[in-house]
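Colleague: Quick one, structure for this:
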Amino acid sequence: MMKDPSYCYKFYWLEAIVQLISENRTEATYDEIINEMIANAWYSVLEFHIHLSCIGGDSTIKDNLERAVLKLKELSDLAPNASKIEIKNAIAEFDKQLHAEKQALTNNVPYKALSGFANKTGEHISLDSSAGRMIAYYNALSAGDILLPYTFGTDSGLNRKLTFSEAWVRMIKDNTVNILGWIQCEKVKWLQNNNPEVPGLIYKLAPLDEKMRKLSHVRKLWDGILELRNINDVFTNDPIEPVKYDIDHFIPWSFVMNDELWNLMPMDSSLNSAKNNRLPDWDDFFIRFARNQYIMYGLVHEKEGIRKLYESCYRDNLHSIWANQELYRKGNSEAEFFGISEKNMRPVYDSARRQGYDVWEKRYAG
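Modeller: Down below sits the predicted model:
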């Protein structure tokens, strides 16, 4: 059913059907299925800037599901991490404005999703036939030799109803977890191929628990440093107050999907939410970031207590080979340290920019 798809929304179509069946639904309209698809794609597209299919040379979005998500965001201004209930409520509120995007999703996917069953026996049909011909063909096929997952009702447009086969419903209910896992695996392979610069894509399909972030040892490291000397905030250039700072990522966590020490900095707590999921301006703020990292680096090699706090970060925050073998090795001058950091961080930063991450419009504080 997912052999050689042309667009990613085939995965979301099947996923939505499995989810609806798991909720004891025996039928659903195109509209209900597409609403489920939009809600399922929302987080990946908006929080992590994943493209569901390839982007045209003129940067146009080709994928109709991605277009629908972006249109809903434009209409509703919902947060990228909005709940599924909030997303579905917004879809209902702006249903008329989303009609064209939703209708476009019905042009192919309900029929292409069944293409693996076509032309196995009896009458053969071109898979590029009209929707009407495909509906008649698949309904006849399911009534005869091959029992399909669903058949098509007689309503038109988004009101057309699918009826799920009882045998398929039983099978899906008995194997829901495995089937959703298989769809997820195929979806990840497709998305990774279309987003080759995006790290950790497997973690970017659904909301993640903030508890996944492992910053406690890095916090203790910077606490120890702040007891010894002042550190100026990268963005305000004011001294950081020991009890009023957060540990934040220079390149957003939602892109790098790790808590590596080379990308972490102490930051005024009042600014953290303002920066949110955006990139700092590289020209304005990288040198300041690298300077604070170099201060940390120097103390790690000068102070035994700081060295122990640094070593406690090994399990959660020191996995990058380049950081361990080049950046934090003893003996780097400031210029060498800055150069190693920029050589390895700038390509990641540029990848995030190409993926659509915005630059935070924080003014440089001299």
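
Colleague: Every contact and neighbour count from this point should use C-alpha atoms.
Modeller: OK.

Colleague: Helices of the stretch 101-250 of the chain, residue ranges please.
Modeller: With helices called from DSSP state H, counting those that start in this stretch, the stretch 101-250 of the chain shows them at 109-112, 131-143, 166-174, 176-194, 216-228.

Colleague: Would you do the same for the sequence below? I want to compare the two.
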Amino acid sequence: MTMQPPPCGEIDIHAFSQLFNSTTNSYKLAFFQALLNTLLERERSGAHDLIIELRELATEMLALAWYPHNFFRLSFGLQDRTGRVLDRLDFNLDERALTNPSTHARLRQAIADQYEAMQADSLLRFVPYRLLSPFFSSELKGLRDSQKDRRIRELADARFSSHSPPIYRFTEAGNAIEVPPAWRDYLVRQIAIIDGWVKHHWISYLQERNPNTPAIIKKITPPLQRSPLTRQTRFWQLVMAQSTQRCIYTGDSIEPSDFALDHFIPWSFVCHDQLWNLIPVSSTVNSSKGNRLPLETHVDRFIEAQHHALRIGRSQLTDTAWDKATEPYVSDLKLSQQALLDGPSLDSAYRNTLGPLISLARQMGFSEHHG
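Modeller: Alright, predicted model coming up:
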């Protein structure tokens, strides 16, 4: 069943529900989400001004696209300029800062400060006009593309005070939009449903253009917090209490009282904390590796370390704890619990799983760790 926005007798919901029909680039989705975010932010702050500068919306568009582009290398489409504009932004941030409440505000400020240098205005060439096309479908029939923007602007202004206005009209010499009160009230009142509706389209759009990328739904907005990896840390502490663990990257022994868990395939790509993808390393190595990919030699050592850890885990854990710890292995590596303890079977399953992930991540621009 296709998601639809909630009904409302005061506005043209039929036209509104067609906003994202035939979407060929990300601009419509990002522009409307930026508008939604801006209206909600003003509502929360008690500011009820319904005139919004297009520059402010373009800044928010880029802020929304920065996370999936910068951390996950997601493609927005071959003809979409969003990624190229973001590549001009000078703003460095590691994964640990993603959950900081001030990060989004800092990001928007960086974009605003570098707006001209990034050529951010290029994203606004058509989208503010074309997003309104469903409200004037009959009037626009037969018009050439070069005629549509001016006609949409005229129609939006003429109907602004009518019983069925579009979402906005253009004002301040075309540099801003004004939202009718009826639309502001509807969008804010139904924010949860409409936000979900837009994100549904956004996820579908990105999945079509990144068909082999896992966990798209987790890659569109930063997490509120990162998992503390408490359970996974306890498992490796149990392993290291029974046997010396050496770093798969440096060969140095790891102290059980001082180590970090490295996401072998970067978290920025897989977006999960499953035990089968975690390996203990020193904090220094974990920091230097960052979100880079392992080398083939690291794969051999990683699988060997995982096999060793699983054998120790089986001997030390209760049946219930063993079942819980190995559930992700069984599910994701497609092995039985008994086969997890068989070296050749585990090796084959890991290579069948890691190989395609590393290859795709490399194609998407993730670099390798040579430390």
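
Colleague: hang on, the earlier thing: name the stretch among the helices of the stretch 101-250 of the first structure that sits most buried.
Modeller: helix 109-112 (a mean of 20; mean count of other CA atoms under 10 Å).

Colleague: in the second structure, what residues pair with that helix?
Modeller: Counting by TM-score structural alignment, helix 109-112 of the first structure lines up with residues 127-130 of the second structure.

Colleague: Show me what the matching stretch is in contact with.
Modeller: 27-28, 31, 149, 152-153 (CA atoms under 8 Å, 6 or more residues apart in numbering).

Colleague: Kindly report the same for stretch 85-96 of the second structure.
Modeller: 62, 66, 69, 107, 110-111, 114, 117-120.

Colleague: And those, which of them are buried?
Modeller: Among the contacts of stretch 85-96 of the second structure, those classed as buried by neighbour count (16 or more other CA atoms under 10 Å) are 62, 66, 69, 107, 110-111, 114, 118, 120.

Colleague: For those, give me CSV that also has secondary structure and distance to residue 197 of the second structure.
Modeller: Below are these laid out as CSV (DSSP: H, G, I helix; E, B strand; the rest coil; distance: CA to CA, whole Å):
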residue, secondary structure, distance to residue 197 of the second structure
62, helix, 20
66, helix, 21
69, helix, 21
107, helix, 25
110, helix, 29
111, helix, 27
114, coil, 31
118, helix, 30
120, helix, 26
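
Colleague: Would you check which pair of those residues lies furthest apart?
Modeller: Farthest apart among those by CA to CA are 69 and 114. That separation is 17.6 Å.

Colleague: Between the contacts of stretch 127-130 of the second structure, which sits nearest residue 266 of the second structure?
Modeller: Residue 266 of the second structure lies nearest to residue 27 out of the contacts of stretch 127-130 of the second structure, by CA to CA, at 28.5 Å.

Colleague: coming back round to it: right, and the helices of the stretch 101-250 of the first structure - which one's nearest residue 261 of the first structure?
Modeller: Closest among these, once you apply CA to CA, is helix 216-228, at 7.3 Å.

Colleague: which bit of the second structure covers that closest one?
Modeller: Counting by TM-score structural alignment, helix 216-228 of the first structure falls onto residues 230-242 of the second structure.

Colleague: next one: stretch 179-191 of the first structure
Modeller: Aligned using TM-score structural alignment, stretch 179-191 of the first structure spans residues 194-206 in the second structure.

Colleague: what's next to the match of helix 216-228 of the first structure, contact-wise?
Modeller: With contact meaning CA under 8 Å, 6+ apart, stretch 230-242 of the second structure is reached by 256, 261, 275, 278, 280, 309, 312-313, 316.

Colleague: ok, and the most crowded of those?
Modeller: With neighbours defined as other CA atoms under 10 Å, the most crowded of the contacts of stretch 230-242 of the second structure is residue 280; it has 27 neighbours.

Colleague: Noted, bye for now.
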